[in-house]
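J.: Provided below for reference: sequence and predicted model.
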Amino acid sequence: MLDANTITSGAELTAAYSTVGIIAFAWYVLVAVALWKVFSKAGYPGILAIIPIVNVFILVKIAGYSAWLGLLYLIPIVGWIFGIVVAIRIGRGFGKGGAWSFFLLWLIAFVGYFILGFGKATYSKPS
């Protein structure tokens, strides 16, 4: 037998999922816009920023590594460490320091990629 509390809880849960989904989609669009500009500055087609897994491999290439190393992100602890290394190498490629790269390209990447993409930083492949 259906209870009114169960129906209300289900509706509230659906509304919560809808809200989270809308926020997640908006977040994804903003990150894709930032990455589009970063990819363009680095000489890659910006449209690749829209494709979810491809954008990670392009970031690895911008860091100066082979795209195959992007598979390291799948290994739990290694993925975090490799993410930090990639962030620092991308920052170095855009003329930023290690601390800047760690905080703004790894910890709060959303802000850092907007600064790189829409700022005056120019890209030179890190050695």
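T.: All right, it came through fine.
J.: When you work out contacts or count neighbours from here on, use the C-alpha atoms and nothing else.
T.: Will do.
J.: What is the host helix or strand of Ile53 packed up against?
T.: In this structure, Ile53 sits in helix 52-62 according to DSSP states H and E. Helix 52-62 is packed against helix 76-93, with contacts defined by 3 or more CA pairs under 8 Å, 6 or more residues apart in numbering; DSSP states H and E.
J.: okay, pairing it with this:
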Amino acid sequence: MFDVDMLSTVFKNIDADAASFLLDIVNPDIAFIISRFENISVVTVMILFLLLGMWKTFEKAGKPGFIALIPLYNCYKLYQIAFGSGWFFLLGMIPLANIIVRVVFGAKLAEAFGKNEVFGAILSYFPFIFYMILGFGKSNCVIQRNKAEKEKDFDELST
């Protein structure tokens, strides 16, 4: 039979490091937020900002916004926008290497939207703010525009 008291005891005894590790597997951005802030209302607002910013960022990149809601797949698609190949996000799961990979990823993603590397480095550490800036700002996805221009040039050459 389901015992609510036992369940609450189990959740109280979860090690903070184990919980952080599990969250890091699901979505590193959300794990970062939760590991830094303990007030649940603040965390909820920050997660909503992150998801909304990612939604708009995906839309600017020409991808469906709902991808922001799918754990791990959203990371894969963001790395695909930044690096051209989404498999680089696997490097972000390697301990210690993930520190460097996240900063390089932030710089490449910022570059994809016409921002500088400093913006990208800060994006790596404060994603809940900087995805909102990417998503709702005036910048466009430069890589998508370049692909469209290349296709247009190819179409003109072929006719």
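T.: On my side now, so go ahead. Computed from a predicted structure; not experimentally measured.
J.: What TM-score do the two superposed chains give?
T.: Laid over one another, the chains give 0.76 as their TM-score (TM-score structural alignment, normalised by the length of structure 1), with 110 aligned residues with a CA RMSD of 2.2 Å.
J.: For the helix holding Ile53 of structure 1, give me the average deviation versus structure 2.
T.: Per the superposition on structure 2, helix 52-62 of structure 1 and its aligned residues are separated by 1.0 Å on average (mean CA distance after the TM-score superposition for structure 1).
J.: likewise stretch 24-31 of structure 1?
T.: Mean deviation for stretch 24-31 of structure 1: 2.5 Å (mean CA distance after the TM-score superposition for structure 1).
J.: What residues sit buried inside that stretch?
T.: For stretch 24-31 of structure 1, burial by neighbour count (16 or more other CA atoms under 10 Å) applies to Val31.
J.: what's the helix holding Ile53 of structure 1 aligned against in structure 2?
T.: Using TM-score structural alignment, helix 52-62 of structure 1 lines up with residues 71-81 of structure 2.
J.: Ok, stretch 113-120 of structure 1 next?
T.: Aligned by TM-score structural alignment, stretch 113-120 of structure 1 falls on residues 131-138 of structure 2.
J.: Can you name the residues in contact with the matching stretch?
T.: 49-50, 52-60, 113, 123 (CA atoms under 8 Å, 6 or more residues apart in numbering).
J.: returning to that earlier point: quick one: work out the angle between the helix holding Ile53 of structure 1 and helix 76-93.
T.: 50 degrees (axes from the mean of the first three to the mean of the last three CA atoms, to 10 degrees).
J.: Where in structure 1 does stretch 100-108 of structure 2 fall?
T.: The aligned range for stretch 100-108 of structure 2 is 81-89, by TM-score structural alignment.
J.: with structure 2 superposed, average distance for that stretch?
T.: Its aligned residues in structure 2 lie a mean 0.7 Å from stretch 81-89 of structure 1 after superposition (mean CA distance after the TM-score superposition for structure 1).
J.: Tell me who's in contact with the nearest residue to Tyr73 of structure 2 once chain neighbours are set aside.
T.: In this structure, Tyr73 of structure 2 finds its nearest non-sequential neighbour in Ile67, 7.1 Å apart by CA to CA, 6 or more residues apart in numbering. Taking CA under 8 Å, 6+ apart as the criterion, Ile67 of structure 2 is in contact with Trp55, Phe58, Tyr73, Asn74.
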